[in-house]
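# Quick one, what's the 3D model for this:
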Amino acid sequence: MCICLSILLIIQVNNRKPYHSINFIIAHDGFTLYDLVSYNNKHNEANGENGNDGSNDNFSWNCGFEGETSDASIKALRSRQMKNFHLTLMVSQGTPMMLMGDEYGHTRYGNNNSYGHDTAINNFQWGQLDAGKNSHFRFFSEMIKFRRSHGVFRHENFLEKNDVTWHEDNWDNYESKFLAFTLHDNDGADIYLAFNAHNFFVKVSIAPAPPKRHWFRVYSAHECSRDFTYLFAEVDTNLSSPDDFVVEGVPGIGSTYNVAPYSCILLEAKS
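Sure thing, here's the model as predicted:
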């Protein structure tokens, strides 16, 4: 908390705005987004320096296996994690920065210092982009469009108390890996976000939508109940394409939602 406050104070010097800060998960150095969820350690042997080059601090998690795998469950988890990262970036106040290639899942096979390679390690793979246009790329593209069309993610000034409601009563629990909040829009088009980094489901109560509005969410048949408040939704990273991002929203469940392990949801209030 002290670090966050210090950063906030530094940024606000000379009347600087949220858009003066650059938010990113991945930069040109280090792992790509795909490698961030696929490798625990750097694999720089191809650089000819016996693996001594490149950072040893990658802050990554391979989701249970180092490198390429045919395990469907690990591949699904990696896909989910990439969507989680991308959604988090796109709903953050400030200017987002992406690494070219992350929109289709570019890999450098664990090489985190690849500047010297004029090969597929660094070259843009158009075939992979085409292959993922209806799944991975689709989610990334729709999330960018969603950010651009919703001013609640692009506040002119830093958020104040009335701009956000935190749905949290577990602040003192250092083991907690769940966070939920509502971003309030002036015209009532609020956005509800929940992030679950636990390895188990978290059942949450959804805050009431603004007056004359209903929440929109992704439909999930096994979660239907008789207690309808007409939740409709945009995003659930646990679901496969095209259900992970439904632009118009489809009928869903009532006042609670089971947020899957390692996933996040985005709900939009619509009239």
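# all contacts plus neighbour counts: C-alpha atoms, from now on.
Noted.
# wait, doesn't Ala194 sit right on Val202?
No: in this structure, Ala194 is not within contact of Val202 by C-alpha atoms under 8 Å, at 9.9 Å.
# Give the residues shared as contacts by those two.
Contact with both Ala194 and Val202 is made by residues Val259, according to C-alpha atoms under 8 Å, 6 or more residues apart in numbering.
# neighbour-wise, which of these two wins?
Ala194 (21 against 17; other C-alpha atoms under 10 Å).
# helices or strands up against the helix or strand hosting that one?
Assigned by DSSP states H and E, Ala194 belongs to strand 191-196. Where contact means 3 or more C-alpha pairs under 8 Å, 6 or more residues apart in numbering; DSSP states H and E, strand 191-196 is packed against strand 178-183, strand 256-259, strand 263-270.
# So which of those strands is the most surrounded?
Of all the helices and strands packed on strand 191-196, strand 263-270 carries the top mean neighbour count, a mean of 24, counting by mean count of other C-alpha atoms under 10 Å.
# Against which helices or strands is it packed?
Counting by 3+ C-alpha pairs under 8 Å, 6+ apart, strand 263-270 packs on helix 72-90, strand 191-196, strand 214-216, strand 233-236.
# if we can go back for a sec, as a markdown table, the helices and strands packed on strand 191-196 with distance to Thr95 would be great.
Output for the helices and strands packed on strand 191-196, formatted as a markdown table (distance: least, C-alpha to C-alpha, whole Å):
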| stretch | distance to Thr95 |
| --- | --- |
| strand 178-183 | 17 |
| strand 256-259 | 28 |
| strand 263-270 | 20 |
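# Any idea which of those strands gets closest to Leu77?
Shortest distance between Leu77 and the helices and strands packed on strand 191-196, using C-alpha to C-alpha, is found for strand 263-270: 9.1 Å.
# what angle separates the closest one from strand 178-183?
Interaxial angle, strand 263-270 versus strand 178-183 (axes from the mean of the first three to the mean of the last three C-alpha atoms, to 10 degrees): 20 degrees.
# Between strand 191-196 and strand 263-270, find me the angle.
Using the same axes, to 10 degrees: strand 263-270 against strand 191-196 is 170 degrees.
# Another sequence for comparison is provided below:
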Amino acid sequence: MLVDSHCHLDFPDFADDRDGVIARAGNAGVGLMVTICTKVSRFPEILAIAEAHENVYCSVGIHPHEAGSEPEVSAQQLVDLARHPKVVGIGETGLDYFYEHSPREAQARSFRAHIAAARESGLPLIVHTRDADTDTNAILAEEMGQGAFPGVIHCFSSSRQLAEEAVALGFYISASGIMTFKKADELRDAFAAVPPERLLVETDAPYLAPVPKRGKTNEPAFVAHTAARLAELHGMSPEAMAGITTANFLRLFSKVPPAAIAVPQDAPPAGPAA
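Next up is the predicted model:
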């Protein structure tokens, strides 16, 4: 049984077939999905998707791309929204210096507010970072000194050094389809060095479909391909990696009851979808 720890089921790509996407995930052995909030202004729609599907949970937060355009929220506002039983994470948040759709100062303020909310709520911080390794690690390390909080670097595509620094802070590292790409040898080397007990898998759907689904709209059912490639790197079977990453997910996203991850009666064993 697998978990897609990060997808975006509210995005327009899924509007016409969201129920089908969720059903295909279950039939591919993906027992649970977390649909991630990128705009607090859209949180009601995201929460509605989670409420409508037993095997879907959600987060609350503001993506760094939106930090300059979304209404600025306080840590307490995030904590209050996260009290709903279907909300299991804070974010996604972080720093993106590749696109810089928002001013760096706004990104950093938003990032710290989300960290404070994760610290207060105990829910995991879901971190997006791109071309911002130094500042991401500096903020995480500084804030960790103010009080511990759990978290994950999602869709990890950075250096082995950042992976090691994040793990040292107690973070998890999540593999997306990028890790399966032909030219991602350095990234695979970074993932090979991450302790198995700190690994998660995700799709970031509808983006970044893994090999052999590249070029298609990504969906949660495809997370099995990423998990299988990750298993190869660590010299284990796909079934073993599925078990490890699901156990890791439940440890980090501790608000999710273990009983929420159920195997559909007609579902095959966890493995790449055809």
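# care to give me the TM-score?
The TM-score (TM-score structural alignment, normalised by the length of structure 1) is 0.29; 130 aligned residues with a C-alpha RMSD of 6.2 Å.
# Output the contacting helices and strands for whatever helix or strand comes next after the strand holding Ala194 of structure 1.
Where DSSP H and E defines the elements, the next helix or strand beyond strand 191-196 of structure 1 is strand 202-205. When contacts are defined as 3+ C-alpha pairs under 8 Å, 6+ apart, strand 202-205 of structure 1 packs onto strand 256-259.
# what helices or strands is the strand it packs on leaning on?
Looks like strand 256-259 of structure 1 contacts strand 191-196, strand 202-205 (3+ C-alpha pairs under 8 Å, 6+ apart).
# one more time with 6 Å
strand 202-205 (3 or more C-alpha pairs under 6 Å, 6 or more residues apart in numbering; DSSP states H and E).
# For Phe140 of structure 1, give its distance to Ile3 of structure 1.
Remark: distance between Phe140 of structure 1 and Ile3 of structure 1 (C-alpha to C-alpha, to the nearest Å) = 30 Å.
# Show me which of these two is the more surrounded one.
Using other C-alpha under 10 Å as the criterion, Phe140 of structure 1 and Ile3 rank with Phe140 on top: 21 against 8.
# The more buried one sits in which helix or strand?
Going by DSSP H and E, Phe140 of structure 1 is in helix 136-148.
# and that helix with helix 72-90, angle?
For helix 136-148 of structure 1 against helix 72-90, the angle by the same axes, to 10 degrees is 20 degrees.
# Which strands and helices lie in contact with whatever helix or strand comes next after helix 136-148 of structure 1?
Sequence order places strand 164-166 as the next helix or strand after helix 136-148 of structure 1, per DSSP H and E. With contacts taken as 3+ C-alpha pairs under 6 Å, 6+ apart, strand 164-166 of structure 1 sits against strand 178-183.
# Contacts for the strand it packs on, please.
Strand 178-183 of structure 1 is contacted by residues Val164, Thr165, Trp166, His167, Asp190, Ile191, Tyr192, Leu193, Ala194, Phe195, Asn196 when judged by C-alpha atoms under 6 Å, 6 or more residues apart in numbering.
# before we move on, the earlier item: so which of the helices and strands packed on strand 191-196 of structure 1 gets nearest Val235 of structure 1?
Once these are compared by C-alpha to C-alpha, strand 263-270 is nearest, at 4.9 Å.
# so where do the strands sit in structure 2?
Applying DSSP state E to structure 2 gives strands spanning 2-7, 30-35, 56-60, 87-96, 125-130, 151-153, 172-175, 199-201.
# Could you export these as TSV, including distance to Gln77 of structure 2?
Putting these into TSV (distance: least, C-alpha to C-alpha, whole Å) gives the following:
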stretch	distance to Gln77 of structure 2
strand 2-7	22
strand 30-35	20
strand 56-60	10
strand 87-96	11
strand 125-130	15
strand 151-153	19
strand 172-175	25
strand 199-201	28
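# Pipe those strands into JSON lines and attach mean neighbour count per row.
Shown next, in JSON lines, are the strands of structure 2 (neighbours: other C-alpha atoms under 10 Å):
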{"stretch": "strand 2-7", "mean neighbour count": "29"}
{"stretch": "strand 30-35", "mean neighbour count": "27"}
{"stretch": "strand 56-60", "mean neighbour count": "27"}
{"stretch": "strand 87-96", "mean neighbour count": "28"}
{"stretch": "strand 125-130", "mean neighbour count": "25"}
{"stretch": "strand 151-153", "mean neighbour count": "26"}
{"stretch": "strand 172-175", "mean neighbour count": "26"}
{"stretch": "strand 199-201", "mean neighbour count": "28"}
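# between the ones you listed, which one is nearest to Pro44 of structure 2?
Comparing those by C-alpha to C-alpha, strand 56-60 comes nearest, at 9.8 Å.
# Taking their axis directions, the closest one and strand 87-96 sit at what angle?
In terms of direction (the same axes, to 10 degrees), strand 56-60 of structure 2 departs from strand 87-96 by 50 degrees.
# still on that earlier bit, what is the helix holding Phe140 of structure 1 packed up against?
Packed against helix 136-148 of structure 1, as judged by 3+ C-alpha pairs under 6 Å, 6+ apart, are no other helices or strands.
# Next, the buried residues of that helix.
Buried positions in helix 136-148 of structure 1, judged by neighbour count with 16 or more other C-alpha atoms under 10 Å: His136, Phe137, Arg138, Phe139, Phe140, Met143, Ile144, Phe146, Arg147.
# from those residues, which single one is nearest Lys75 of structure 1?
Using C-alpha to C-alpha, those come closest to Lys75 of structure 1 at His136, 12.2 Å.
# hang on, Leu266 of structure 1 packs against Leu193?
Yes: counting by C-alpha atoms under 6 Å, Leu266 of structure 1 touches Leu193, with 4.8 Å between them.
# Once you drop chain neighbours, what's closest to His128 of structure 2?
Gly94 (4.9 Å; C-alpha to C-alpha, 6 or more residues apart in numbering).
# How about the contacts made by that neighbour?
Pro64, Phe111, Val127, His128, Thr129.
# want to throw these into a markdown table with distance to Ser121 of structure 2?
Formatted as a markdown table, these follow (distance: C-alpha to C-alpha, whole Å):
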| residue | distance to Ser121 of structure 2 |
| --- | --- |
| Pro64 | 21 |
| Phe111 | 15 |
| Val127 | 16 |
| His128 | 19 |
| Thr129 | 22 |
